[in-house]
Structures are given as C-alpha cells and as structure tokens.
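Visitor: Let me see the structure of the following:
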Amino acid sequence: MNLKMIVAASVVGLAGTSVHAQVAPAGLSDRYTACHARAGDNTVQQGICAQSEMGSQDARLNKAYQEVMRQLAKTPEKRLALRAEQRAWLKARDYECKVDQETINSSCLVMKTASRADELERMIRF
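Guide: Modelled structure (predicted):
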C-alpha cells in the first residue's frame, strides 16, 4: 500500500466505517482506538490517527501475506490463487474506501486493512 494514496482529509462516517460504528478488527492498536476516541468528530485529527495506524496495519498485512505464501511454497496453484485473491481484495478495498476522485477515507483503509490482516493471520499454520 502506498501511503501517498492516503489523502490528508479523512472523511469518516460517509461509508459507515468509523471505529465506533462497527466492530473493530482484532489487530487494531490500542493507540489507534484511543487516538480515534480523542479525535471525536474532528476529521483532521481522525486522519492523523488513521495515517499513523495505516503503517502498522500495512506491515501486519504484508507479513501475514508473505508467511502464508511461504507456507504454500509446495502448492503453486494455491499460491497463484492467493495472489489473485489479494490483488482483487486490494482493488475492492481501494474502490470501497474512495469518497471521490481525489479523496480516500483513511479510516476505511485502516479498518479494511486490519480486517484483511486478521484474516491472513488466521490462515497461518503454526
């Protein structure tokens, strides 16, 4: 995920994706949920919270994805399927979090990325 895609303006609530409007993914940091609670309805502050958390969630997502891909090393068809699934998920996430041509709901990106990271982490065999 390219962090430049996250536009400074966070438009929380347009798509019903505020932290308080839905069940938060398990992997969200306590720092983010506290920051978001302090931000209240201030969209600038919400955007600052989301940008900080996005780096952490993107790292979680990438780590989990790489581990699942590593575990699928002996099954190329499953690796290809996961890669196609991940690409489709990225396109869908970016589309669903787009407010307009120039604005992306950064809180939406955080929530969806954290949910996908949770999902990939559940796929890892320990």
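Visitor: For the rest of this, base every contact and every neighbour count on C-alpha atoms.
Guide: OK.
Visitor: continuing past the longest helix along the chain, what's the next helix or strand?
Guide: The longest helix of the chain (DSSP state H) is helix 43-71. Using DSSP states H and E, the helix or strand that follows helix 43-71 in sequence is helix 76-96.
Visitor: so what secondary structure elements neighbour the longest helix of the chain?
Guide: Where contact means 3 or more Cα pairs under 8 Å, 6 or more residues apart in numbering; DSSP states H and E, helix 43-71 is packed against helix 30-39, helix 106-123.
Visitor: So which bits of it are buried?
Guide: Residues of helix 43-71 classed as buried by neighbour count (16 or more other Cα atoms under 10 Å): 43, 45-51, 53-54, 56-58, 60-61, 64-65, 67-69.
Visitor: How about stretch 31-39?
Guide: Buried residues in stretch 31-39, defined by neighbour count with 16+ other Cα under 10 Å: 32-33, 35-36, 39.
Visitor: ditto for stretch 107-121
Guide: Within stretch 107-121, the residues that count as buried by 16+ other Cα under 10 Å are 107-118, 120-121.
Visitor: Would you do the same for the sequence below? I want to compare the two.
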Amino acid sequence: MRSITRVLLALALVAAAAPGDTAGNPARPDRYEACLDASGGVTVEMLDCAEVELSWLNSRLNGHYGEAMAVLPADQRVALRDLQRAWIRYRDLDCGFLNDQALAGSSGLLLQSSCLIDKTRVRVGAMKDIEARARMLFKGDVAN
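Guide: Have a look, this model is predicted:
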C-alpha cells in the first residue's frame, strides 16, 4: 500500500512541476523543480516548495484579475468577482477532497498542494484570456 501511495505522490509532483500549462503559461521549473529536488523527499520541505510556487501563481492570477477588472464595465466586474469566488471555492474543495481521501496524512497534504498548483496554473491561463478579451472588447472604454 505504501508503494502505491509513493507512486501516486511522485506522479502528482511530476505533474505539478511540469513546465507550462494548457493555456501556454510558463512554469518556473528552474525554481520549483530545483526546490523539490533539493528537498530530498522531506515532506515539510516539499510543502514549503509548493507554498512558494502557489504564492507565485496566485500573484500572477491576481494580476490578471486586477487588469481585467480595470477595463470591464461595472456589471461584468460583479460577474467576474462572483465567478472568481466560486472558482476559488471549487478549487479548495476539490483539492481538499484529495487530502481527505488520503486520510489527511503527509501524502494527502502533498497531493492537495499539487492539486492547488495544477488548478491555479490552469486558472492563470484562463484569467489571462479573460483579461485579453476584456481589453479587446472594452479598450478605450472607462470602466464604471
């Protein structure tokens, strides 16, 4: 059973460290993979690596969100805010479920972190697209 958990954990971490995402956003394999490699498989250190990567991704996500909000009309800003809040709730519940399935042990925490990174990477790409469409449709318009 432990070997299956280790294999699943290794696959999850490789997926989280994969360069780029489906929206063409570059990952930071130079930092994230190097951090994971340097962790020596120590859970606490791997979780620290994941925290740094997730923080970086959230910063990018918030940047694109803010830029989109700056050009959208008021009604669409409210819609985007509601959409983003719902997505955050979904992401956190979905990734928390992985932790719950692993009985909240260290492997669960690693799976949850990997899930948060994967989903946030994809969302950064989606938000980047939302920002680009907002700029294209509402450029020159002053957001109210």
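Visitor: in stretch 69-85 of the first structure, what's buried?
Guide: Buried residues in stretch 69-85 of the first structure, counted by 16+ other Cα under 10 Å: 69, 72, 79, 82.
Visitor: which among the residues you listed gets closest to His20 of the first structure?
Guide: The closest of the buried residues of stretch 69-85 of the first structure to His20 of the first structure turns out to be Leu82 (Cα to Cα; 31.0 Å).
Visitor: The closest one pairs with which position in the second structure?
Guide: Counting by TM-score structural alignment, Leu82 of the first structure corresponds to Leu80 in the second structure.
Visitor: Ignoring the adjacent residues along the chain, who's closest to its match?
Guide: The spatial neighbour of Leu80 of the second structure that comes closest, neighbours along the chain excluded (Cα to Cα, 6 or more residues apart in numbering), is Met69 at 7.8 Å.
Visitor: How about the contacts made by Ala16 of the second structure?
Guide: Ala16 of the second structure sits next to 114-115, 117-118 when contact means Cα atoms under 8 Å, 6 or more residues apart in numbering.
Visitor: Please disregard the earlier target; I meant Val7 of the second structure.
Guide: So Val7 of the second structure contacts nothing (Cα under 8 Å, 6+ apart).
Visitor: That one: what secondary structure?
Guide: Remark: Val7 of the second structure carries the secondary structure label helix [criterion: DSSP: H, G, I helix; E, B strand; the rest coil].
Visitor: if I look at it, how far off is Leu47 of the second structure?
Guide: Noted for Val7 of the second structure: a distance of 17 Å to Leu47 of the second structure, by Cα to Cα, to the nearest Å.
Visitor: sorry, back to before: quick one: which of the helices and strands packed on helix 43-71 of the first structure is nearest Trp89 of the first structure?
Guide: Comparing these by Cα to Cα, helix 106-123 comes nearest, at 8.5 Å.
Visitor: show me the contacts for the aligned partner of Glu53 of the second structure in the first structure.
Guide: Using TM-score structural alignment, the equivalent of Glu53 of the second structure in the first structure is Glu53. By Cα under 8 Å, 6+ apart, the contact list for Glu53 of the first structure reads 28-29, 32, 110.
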